[in-house]
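Asks: Quick one: sequence and predicted model below, then my questions.
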Amino acid sequence: MYQIFIVDDDLTVQRELKILLENHGYRATLAKNFTNIPEEIEEQRPDLVLLDISLPSEDGIMLCSKIRMLSDVPIIFVTSQNSSAAELECMLSGGDDFIEKPYRPAVLLAHISAVLRRSGKKENDNVLSFGDLELDLVAGKLRYAQSTAELSKNELHILRFFFEHKGEIVSRDALMNNLWDNESFVDDNTLSVNIKRIRSKLESVGVYDAIETKRGMGYIFKLKRNGADDEI
């Protein structure tokens, strides 16, 4: 699933873009703090950035130049500034495309698809998803609703196994064998400690009761949806 990072201070635009992108199979994330956008991009490593020119902290064109010093991520300017001079500045600063507001959703989606295709980017197989919960296998991080938790090597291996067997009952023996296969030699007590830590880290990002103990059988990994107990 391609990740698209939205940099726009208009809350209505943010919401509309996020809904549009997610309804068409993209993962959309929003800028948290407009004072450190390049650092956020470097941390999240999105596949594409949608960038406005008029931002609260600095001009989007200058921001694009700063991003280019750290990353070659494709950047599409989505802005109400519709002059040829503005478009030229955007492209010279390192932008890959330029779309005027208001835009037609189908046209924006076509531009996004074309820029991703030209960039040669492939969908990120290093990020596993379960609903809105994401496991970054390269960065060793758990993400949910803009919150992030760092994972140890064992925690990452255990969570990966859960993600790959979501909604299934997983025995403790299966988890331990998986850890041994990944050269993490743990005993029964160490597994219990890691499960406890994983539950704590899931809660730290806002996910509760995701790992349910099935007495005598093992665990089942599921997420609650809209406060209900059904699995997604």
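Replies: Looks like it came in fine. Numbers count the residues shown, from 1 in each chain.
Asks: going forward, measure contacts and count neighbours with C-alpha atoms only.
Replies: Noted.
Asks: The top helix by length along the chain: which residues count as buried?
Replies: Taking DSSP state H as the criterion, the chain has its longest helix at helix 188-204. For helix 188-204, burial by neighbour count (16 or more other CA atoms under 10 Å) applies to 191, 194-195, 198-202.
Asks: would a markdown table of those residues with distance to Leu11 be doable?
Replies: Formatted as a markdown table, the buried residues of helix 188-204 follow (distance: CA to CA, whole Å):
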| residue | distance to Leu11 |
| --- | --- |
| Leu191 | 43 |
| Asn194 | 39 |
| Ile195 | 38 |
| Ile198 | 33 |
| Arg199 | 32 |
| Ser200 | 31 |
| Lys201 | 29 |
| Leu202 | 27 |
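Asks: If we only consider those residues, which is nearest to Tyr26?
Replies: Here the nearest of the buried residues of helix 188-204 to Tyr26, counting by CA to CA, is Leu202; it sits at 23.2 Å.
Asks: In addition, the following structure is provided for comparison:
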Amino acid sequence: MFKIMIVEDDVRIKEILLENIVRWGFDGKVVENFNEVFVEFSKYSPHLILMDINLPFFDGYYWCGKIREISKVPIIFVSSRNNNMDVIMAINMGGDDFIQKPFSLEILMAKINALIRRTYSYADAQTNVLQYKNIVLNMKDNSVFFKDKRVELSRNEFSILYLLMKNNGNLISRDKIMRSLWEDESFVDDNTLTVNINRLRKKLENIELEDLIKTKKRQGYIIL
């Protein structure tokens, strides 16, 4: 089932949008905490976003820009603003379409269906991210996001975190990590692995993930 996230401050419009999205057979989620739009996006992983411009704290342009750093998910701006500069700004920030309030529900749903068909008509509809809880690993630029904070990783650091996140809940031995890095044409011995793990942990501390990687003595590492 396709998932649609609604980022809208008007209570009545939120209700109308959610009701119609569900009626058309989509799964819908309304964002309630406008300080955590990026976190909600990361947790929900929607196939399409309906985004108002006028929002508390940060506007829709800001959140569109943040999401575009890691994802090409379709974004339709739904706004009461009606001058050409607003439309241009919305598209320049990465929006795929713009519909003005008050709007026709029939036209909006037609736009949603058309955009979903165009975007997901291919077998590969990936967003180039790996997500675990509220942590987002961006495979396009070797960076990791958490709570609206971002840090860049080296190739080895990224490979280690990718392996641990992809196998979260499972213990990964040091040998398996080293074999994974070797296959990536980056020879890593036991001492070098320790250095990379320590550097990775240091970077994760900068985005409040100091306890993410657990060590099992003489066994390996695990993310729980």
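Replies: Yep, that arrived. Predicted, not measured: the structure shown is a model, and the values here were computed from it.
Asks: what's the TM between chain one and chain two?
Replies: Once superposed, chain against chain, the TM-score is 0.65 (TM-score structural alignment, normalised by the length of structure 2); 195 aligned residues with a CA RMSD of 4.3 Å.
Asks: picking up where we left off before, against structure 2, where does the longest helix of structure 1 fall?
Replies: Counting by TM-score structural alignment, helix 188-204 of structure 1 pairs with residues 190-206 of structure 2.
Asks: now the matching stretch, how far from the centre of its chain.
Replies: When C-alpha coordinates are averaged (CA atoms, centre = their mean, to the nearest Å), stretch 190-206 of structure 2 and its chain have centres 24 Å apart.
Asks: Helices of structure 1, residue ranges please.
Replies: Applying DSSP H to structure 1 gives helices spanning 11-23, 37-44, 60-70, 84-92, 105-119, 153-164, 172-181, 188-204.
Asks: Quick one: closest of these to Ser129 of structure 1.
Replies: When those are compared by CA to CA, helix 153-164 sits nearest Ser129 of structure 1, at 7.5 Å.
Asks: Give me the mean distance between the closest one and structure 2.
Replies: Its aligned residues in structure 2 lie a mean 1.1 Å from helix 153-164 of structure 1 after superposition (mean CA distance after the TM-score superposition for structure 1).
Asks: Return the set of buried residues in that helix.
Replies: So, applying 16+ other CA under 10 Å, buried residues of helix 153-164 of structure 1: 154-163.
Asks: what does stretch 89-96 of structure 2 give?
Replies: Of the residues in stretch 89-96 of structure 2, 90-91, 93-96 count as buried by neighbour count, 16+ other CA under 10 Å.
Asks: That stretch: end-to-end distance?
Replies: 11 Å (CA to CA, to the nearest Å).
Asks: Run through who's touching that stretch.
Replies: Applying CA atoms under 8 Å, 6 or more residues apart in numbering, the set of residues contacting stretch 89-96 of structure 2 from outside is 61, 64-65, 68, 74-77, 97-98.
Asks: one more time with 10 Å, if that's ok
Replies: Stretch 89-96 of structure 2 is touched from outside by 49-51, 53, 60-69, 72-77, 84-88, 97-98, 115, with contacts defined as CA atoms under 10 Å, 6 or more residues apart in numbering.
Asks: center of structure 2, which residue is that?
Replies: Nearest residue to the geometric centre of structure 2 (CA atoms, centre = their mean): Ser42, 4.0 Å.
Asks: Distance-wise, check that one relative to Glu106 of structure 2.
Replies: 29 Å.
Asks: Aligned counterpart of Tyr144 of structure 1 in structure 2, please.
Replies: Counting by TM-score structural alignment, Tyr144 of structure 1 lines up with Phe146 in structure 2.
Asks: hmm, back to that, give me the mean deviation of the longest helix of structure 1 from structure 2.
Replies: Averaged out, helix 188-204 of structure 1 is 1.9 Å away (mean CA distance after the TM-score superposition for structure 1).
Asks: so Gly28 of structure 2, which of the three states?
Replies: Recorded secondary structure, Gly28 of structure 2: strand (DSSP: H, G, I helix; E, B strand; the rest coil).
Asks: so how far is Gly60 of structure 2 from the closest residue to it other than its chain neighbours?
Replies: Closest residue to Gly28 of structure 2 apart from its sequence neighbours, by CA to CA, 6 or more residues apart in numbering: Ile4 at 4.9 Å. The gap separating Ile4 of structure 2 from Gly60 of structure 2 is 16 Å, by CA to CA.
Asks: Report the contact partners of the nearest residue to Arg197 of structure 1 once chain neighbours are set aside.
Replies: Nearest non-adjacent residue to Arg197 of structure 1, counting by CA to CA, 6+ apart: Glu155, 7.9 Å away. Glu155 of structure 1 makes contacts with 140-141, 161, 179, 191, 193-198, 201, as judged by CA under 10 Å, 6+ apart.
Asks: how much space between Glu155 of structure 1 and Ile169 of structure 1?
Replies: Applying CA to CA, the value for Glu155 of structure 1 to Ile169 of structure 1 is 18 Å.
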